[in-house]
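**Student:** Sequence plus the predicted model coming up.
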Amino acid sequence: MMSGMLYRLSVVHRKLEDEIRRETLREAPDTFRLLRLKKLRLAVKDRLSGHWRRAFAAV
């Protein structure tokens, strides 16, 4: 079962993926916005993986 924090982080990660995809498909993508979105996505991914590791280490 997924904890509330893992669920929220996965939702944020999915939204960032969508934003990155939309920005990339624009005629003239904003490279600074893309960089910021990708950094945020990586930070969320790092938090997600940390939570998963702790969850499985406790089992």
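**Tutor:** That came through fine. Numbering: from 1, shown residues only.

**Student:** hey, let's count contacts and neighbours off CA atoms from now on
**Tutor:** Noted.

**Student:** Now do residue 45 against residue 19, distance only.
**Tutor:** Residue 45 sits 15 Å away from residue 19, going by Cα to Cα, to the nearest Å.

**Student:** counting contacts, what elements does the helix or strand hosting residue 42 pack onto?
**Tutor:** Assigned by DSSP states H and E, residue 42 belongs to helix 31-57. The contact analysis (3 or more Cα pairs under 8 Å, 6 or more residues apart in numbering; DSSP states H and E) places helix 31-57 against helix 4-25.

**Student:** Mind listing what's buried along the helix it packs on?
**Tutor:** Buried residues in helix 4-25, counting neighbours by 16 or more other Cα atoms under 10 Å, are found at 6, 9, 10, 12, 13, 16, 19, 20, 23.

**Student:** Next one for the comparison:
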Amino acid sequence: AIQAHLVELERKHQSLENELHEALVHLSTDDLQIVELKRRKLMVKDEIERLKQSTYATLH
């Protein structure tokens, strides 16, 4: 279950990465939208790291 959650989070992180890239390419994108995408991407990355750490801790 944790592994599936990790895979889903990594997929979401990649999706946000793609969305951020598209926003940066289009000059008409609002700066606040870019900041929000970066914030969401960082939150997902932090959650991935927390899950990996807790999984590692329970295995060792």
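**Tutor:** Received the coordinates, thanks. For clarity, every value in this text was computed on a predicted model and none was experimentally measured.

**Student:** Can you report how many residues neighbour residue 3 of the second structure?
**Tutor:** By other Cα atoms under 10 Å, the residues close to residue 3 of the second structure number 11.

**Student:** just residue 50 of the second structure next, same as before
**Tutor:** Number of residues near residue 50 of the second structure (other Cα under 10 Å) recorded here: 12.

**Student:** Could you do residue 41 of the second structure as well?
**Tutor:** Residue 41 of the second structure, neighbours per other Cα under 10 Å, totals 20.

**Student:** List the residues that contact the residue sitting nearest the centre point of the first structure.
**Tutor:** In the first structure, the residue lying closest to the centroid (Cα atoms, centre = their mean) is residue 13, at 2.6 Å. The contact partners of residue 13 of the first structure, taken as Cα atoms under 8 Å, 6 or more residues apart in numbering, are 41, 44, 45.

**Student:** between those residues, which is closest to residue 32 of the first structure?
**Tutor:** Nearest to residue 32 of the first structure among the contacts of residue 13 of the first structure: residue 41, at 14.2 Å, using Cα to Cα.
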